[in-house]
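Novice: Sequence and predicted model, in that order:
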Amino acid sequence: MKRRFYFFTGVLVLLWLAGCRDAVVNAPNTFTAPETRLVVDTINVVQKSTVRFQWSGEVPDGFVGGYFVSFDKQNWTFTRSQDSTFNLTLFSLDTTYTLYVSACRTDGGNKVYDTASPRGTINFGHEPFTDLDANGTRSDNEPFTDIGLIDESPAELRIPVENSPPKLDFTTGSDVPDSTFPAVQFTLQVSDPDGNSTIDRIELSLNDSLFLNPLRITGINDLLILTIEARDPRSSTTDANVYLGSNPTALTTPLKNFRLDNTNVLYARVFDAAGAVNDTLRSMPRKRDTVGWYARRVTSTLLIVDGYGDVSRDPFQSTIAADGFMRDSVMTKILNGKFSGANRYQTLEIKRYIIASGVLQRILGFYDISFWYNDLRAAASDPADNALSLDLAQSVLPALLAGGKYALMCVASNSTSINTNALGFSTAQTFTVVNAVSDTTKPLSLKTRFVREDAGYPEIIYNGIALVPGFLLNGMLLQPGAEPIYRLPNTAQGSANYVCARRRYTNLQGLETGRLIFCTAGMFKPVRTESGSTTTNFTALRAFYEKVFKDEFNQVPL
């Protein structure tokens, strides 16, 4: 009996165990929601606006498939990464953010794409998908991630963020000279430790440290090349056009209070999106011993562009009367004194190449005529001096001459390798160096009489060895359409023996717009009288320049 009882009991136990096994196998998987943790849950130290955080998640009966991240619990971003770097926009000088992260499962979903993912009190948004056609909306053929359970209690972290003020400075070597014409260029470097994308605007003012009426410039987050140009270059105080970079169109709003024949200070400051501002920056000249720069007013129709290397012998600027004759005995005498007194010509020195071509073009645009000249050889310390005039002229004169301006250029070089690309604006295709000493096939005597191709010009006797031995001038092979004025008497150079010529600039209709007189002989001291090889012929020089300015450039005598 007892055995029968034990057997019966054993059968019941086996049946019960079998039933238990069936129940476990057939029971549905309930899936456990994941838990989320941030690696750091407290921040007491103020952060910069670029921060990096890490997080993790765990689930006891499966795997974490990704994370939803948000800073407002309204807009969520899905990621499979467990860390990220954030650039936090600052809406005030200091801001506190809260980071929310919820881990999620990518199993146990409903197998269909959901445009919303409500979990508890939070809607995590649409399920992530691969946007193959980049239209921002999921198409039927685009794969998606089927989201299962999401942590409905996101891990969160409060992030106090300190704003760093932006920085602004003049770039190295970009300070203006201590004296300029009514067009000047500045180069400013702007940056922000919190990221240049946080820069909101730059404010500029002329001669107003209080910024009572500033010019505001937006959209600059790196380098600002700024050109200031007087709207009325003959006025004592005027508004200034402002050009950014190489843009030929000025900003709509001008800078106020540009003072001419006076000292100016440019004040600049930069703001970021949170309102932080740098210390005010003040312009300084290259010498950096004073604040501000002196801007000259335009008082003449003629600008002398001085490329003469030896200042002591400069025919326009030398304090020695015998050497400064162009100033005292020629230019102030022609056209009944048109370029003397209150209307005296003005001079721009380019010997040190301290002026950008864009600024030079604006300066030349203030004048009807520019007269370029340089000495007959490069300085030993800087053999590129003479090529400088050609390079600058090539960069600025074509547009000016096409726009109605006039130019006279007396340029010579002792170089045997002239950059022909810099001659495009001129009358010359190439230069041929004429040697006065060692090459007897190309003679230049003490009295070389130029052959006049234009009978309206005066006779010129040229002392070929008056200044220095060696290479003293160049003959030029003329460009098609150039009109010869003077040439050398010898034929050793063949057709490359012209020393002065005319080029007319025309528009598409064939009408003349501007004119260039181009000389490869220095029309200064080497021009001699008939009776003496050492006596400068002021009469011939005045006749030459009067012919150029009156008949070629339409200047009316006083």
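Specialist: Nice, I can see it. Everything numeric here is computed off the predicted structure, so don't read it as measured data. Numbers count the residues shown, from 1 in each chain.
Novice: all contacts plus neighbour counts: C-alpha atoms, from now on.
Specialist: OK.
Novice: residue boundaries of the strands in the stretch 101-250 of the chain?
Specialist: Counting by DSSP state E, counting those that start in this stretch, the stretch 101-250 of the chain has strands at residues 118-119, 122-123, 155-162, 167-170, 179-180, 183-191, 199-206, 215-218, 223-230, 237-244.
Novice: most neighbours per residue, which of these?
Specialist: Stretch with highest mean neighbour count among those: strand 199-206 (a mean of 22; mean count of other CA atoms under 10 Å).
Novice: So what touches that one?
Specialist: 166, 191-192, 211, 213-221, 255-258, 264-273 (CA atoms under 8 Å, 6 or more residues apart in numbering).
Novice: Okay, now stretch 447-460: how far is its last residue from its first?
Specialist: 9 Å (CA to CA, to the nearest Å).
Novice: nearest to Val437, of the strands of the stretch 101-250 of the chain?
Specialist: strand 179-180 (41.7 Å; CA to CA).
Novice: And the contacts of strand 199-206, which of them are buried?
Specialist: 166, 191-192, 214-217, 220-221, 255-258, 264-273 (16 or more other CA atoms under 10 Å).
Novice: In CSV: the strands of the stretch 101-250 of the chain, plus distance to Ile334.
Specialist: Converted to CSV, these look like this (distance: least, CA to CA, whole Å):
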stretch, distance to Ile334
strand 118-119, 91
strand 122-123, 88
strand 155-162, 69
strand 167-170, 44
strand 179-180, 27
strand 183-191, 29
strand 199-206, 39
strand 215-218, 45
strand 223-230, 30
strand 237-244, 32
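Novice: before we go on, here's another structure to hold up against the first:
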Amino acid sequence: MTYISYILIMLGVLLISSCNETLIHPSDNQPPNTTLFLDSIRNQQNSRVYVSWSGEDTDGMVIGYIFTWDKKNWYFTRNNDSTFALQVESSDTNFHFSIAAIDNSLKQYPYEGERIEFVDKNNNGFHDPGEDFPQLHGAVDPTPANLFFPIKNSAPIIAWGNDTTAKSSLSVALPDTTFAFATFKIFVTDPDGDATIESIEWSMNDSTQNANWKTLPKNTRLFNVTIKDGLLLNANNAIYIRAKDIGKLSSKVLRYPSTNKTWYVRAAKGPILLIKDCANKDIDNFYSRALSLIGSNTFDGRFDVLDINTTRTADAPAKTIPPFINPMFIESLNLYSAIVWYTDKSPSMTLAQQSLTPYTRSGGKVLFIADLPAPLSEDMRTEIRDFSPIDSIGSSEVSSDPLAIRNGTEFIALEHGGTIYPNLIKERGSVLVYPLYPKANAKPVYALPVGTKWQGTPILGVQDDESTMIFLHMPLHLLNTNDQAIKLIERIMLDEFKIR
């Protein structure tokens, strides 16, 4: 074989070898390309933005994407679009969105939402062109698509109640006149996300920038106002409130009451609150007169009257009752040392159940004089048992005869180891009563005598063992022969409750 022939044979072998290499080892994987449908947005957007994207791969298919809003944190997704809620950190903020397609050359793919690490070659904390994502092994577009979002900060929204509707605001409106404790409920939100709310500020009787604006925690939705906070007594008041976000934008200033209404705060005249739960003016006059006379006129002009009957309807409590029993109504009761609560046959027992136990636990004293309807519902029996020293009430009245308890009948005061109460004599009217059964630690204080129209000596008055509540099921205004019923109220207030 000549030298030239040898060279030609070797060249042929190399050519064949080169062709075989081409067939056996195809060219390297080509990365995909990524497209965003807009490359910029000129008009400012709100903080919720919709973004869509797509990818193409010349030698395969696109399986997923990685995206970022800060060039630091990249996340995997298989979606082609999404709505993002952006965190606004100043009055206006520019956001930079980047996304890169991933092809089908990987053996294993990240899970949805998985954070993808990159090699930060220059240690600047941001992903820069040419920096690899090791987990993706070259399957990712090295030139991500980008979109810039100028985001406009939106001011917070504040309203009274649970939402921004007029119905919600009305549901939390206070009575036109209140005592020196008020509870307000507010709704606060922000179109940019509630996490952007920084604070809630309020001021009493002044809405200027120089007012004494006080700050509430940003999650506050219920708050109270007292004299210490600037309530003016025996005067009209107004409260102003606003919310601020982290971009220092403020909501509108909300005023309570609205500009065409008034909110009057009255001071307590003295230590006793008389609660009128009755529609009979004769009964009203009896209790007002009694409190004015007892203790040689000690409390004349030194008690307040709360009418919870006149504006009450079948569907709603009286307009004098605040929307928040706890704490507003209970704390209003706590402004007084003692309560005299009298009812007709439509008593507000649910309100008594909700408020009187926390009131007595706080040291308050209660004289409760109840007239009861017939029949007496199980719900009302439960309510009475919950707040009073009564364990149970008879299934029926002591007599079905409205004249069974005749004029001149004596209601016997029972010895109970405390203040001696006077016997009371019925002087007029019709008296229908149920027998009461005291709780184990309570003491009976009044009973009917033995009679032919009823069995035994039904108990009609009970006092708890701590002398915080006396429950009487007797119409005192009909038992006031020789002003003995007034004398009873005097002994309870002065001697038993020690009110001064």
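Specialist: Noted; the coordinates are in hand. Just so you know, these numbers come straight off a predicted model, no measurement behind them.
Novice: Now the TM-score, please.
Specialist: The TM-score (TM-score structural alignment, normalised by the length of the second structure) is 0.81; 456 aligned residues with a CA RMSD of 3.3 Å.
Novice: between the strands of the stretch 101-250 of the first structure, which one is nearest to Arg542 of the first structure?
Specialist: With CA to CA as the measure, strand 179-180 is the member of these nearest Arg542 of the first structure (29.7 Å).
Novice: Distance from the chain centre to the closest one, please.
Specialist: 21 Å (CA atoms, centre = their mean, to the nearest Å).
Novice: for stretch 339-356 of the second structure, same thing?
Specialist: 25 Å.
Novice: Now do the helix ranked longest in the second structure: everything it contacts.
Specialist: Identified as the longest helix of the second structure according to DSSP state H is helix 3-24. The contact list for helix 3-24 of the second structure (CA under 8 Å, 6+ apart) is empty.
Novice: Also stretch 128-140 of the second structure?
Specialist: By CA under 8 Å, 6+ apart, stretch 128-140 of the second structure touches 29, 31-32, 65, 100-106, 116-121, 142-143.
Novice: Buried ones in it, by neighbour count?
Specialist: Buried-residue list, stretch 128-140 of the second structure, by 16+ other CA under 10 Å: Asp128, Asp132, Phe133, Leu136, Gly138, Ala139, Val140.
Novice: got it, and stretch 473-483 of the first structure?
Specialist: Buried residues in stretch 473-483 of the first structure (16+ other CA under 10 Å): Leu473, Asn474, Gly475, Met476, Leu477, Leu478, Gln479, Ala482, Glu483.
Novice: rewinding a little: among the contacts of stretch 128-140 of the second structure, name the buried ones.
Specialist: For the contacts of stretch 128-140 of the second structure, buried by 16+ other CA under 10 Å: 31-32, 65, 100-105, 116-118, 120, 142-143.
Novice: which stretches of the stretch 201-350 of the second structure form helices?
Specialist: For the stretch 201-350 of the second structure, the helices defined by DSSP state H, counting those that start in this stretch occupy 281-297, 330-333, 349-361.
Novice: Out of those helices, indicate the one that is most buried.
Specialist: helix 330-333 (a mean of 20).
Novice: in terms of contact count, name the helices or strands touching it.
Specialist: helix 349-361 (3 or more CA pairs under 8 Å, 6 or more residues apart in numbering; DSSP states H and E).
Novice: do that again at 10 Å, thanks
Specialist: The contact analysis (3 or more CA pairs under 10 Å, 6 or more residues apart in numbering; DSSP states H and E) places helix 330-333 of the second structure against strand 181-189, strand 272-277, helix 349-361.
Novice: With distance to Arg428 of the second structure as added columns, please give these in JSON lines.
Specialist: JSON lines is the format used below for those (distance: least, CA to CA, whole Å):
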{"stretch": "strand 181-189", "distance to Arg428 of the second structure": "41"}
{"stretch": "strand 272-277", "distance to Arg428 of the second structure": "21"}
{"stretch": "helix 349-361", "distance to Arg428 of the second structure": "27"}
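Novice: Name all residues that make contact with Thr42 of the first structure.
Specialist: Glu156, Leu157, Arg158, Ile159 (CA atoms under 10 Å, 6 or more residues apart in numbering).
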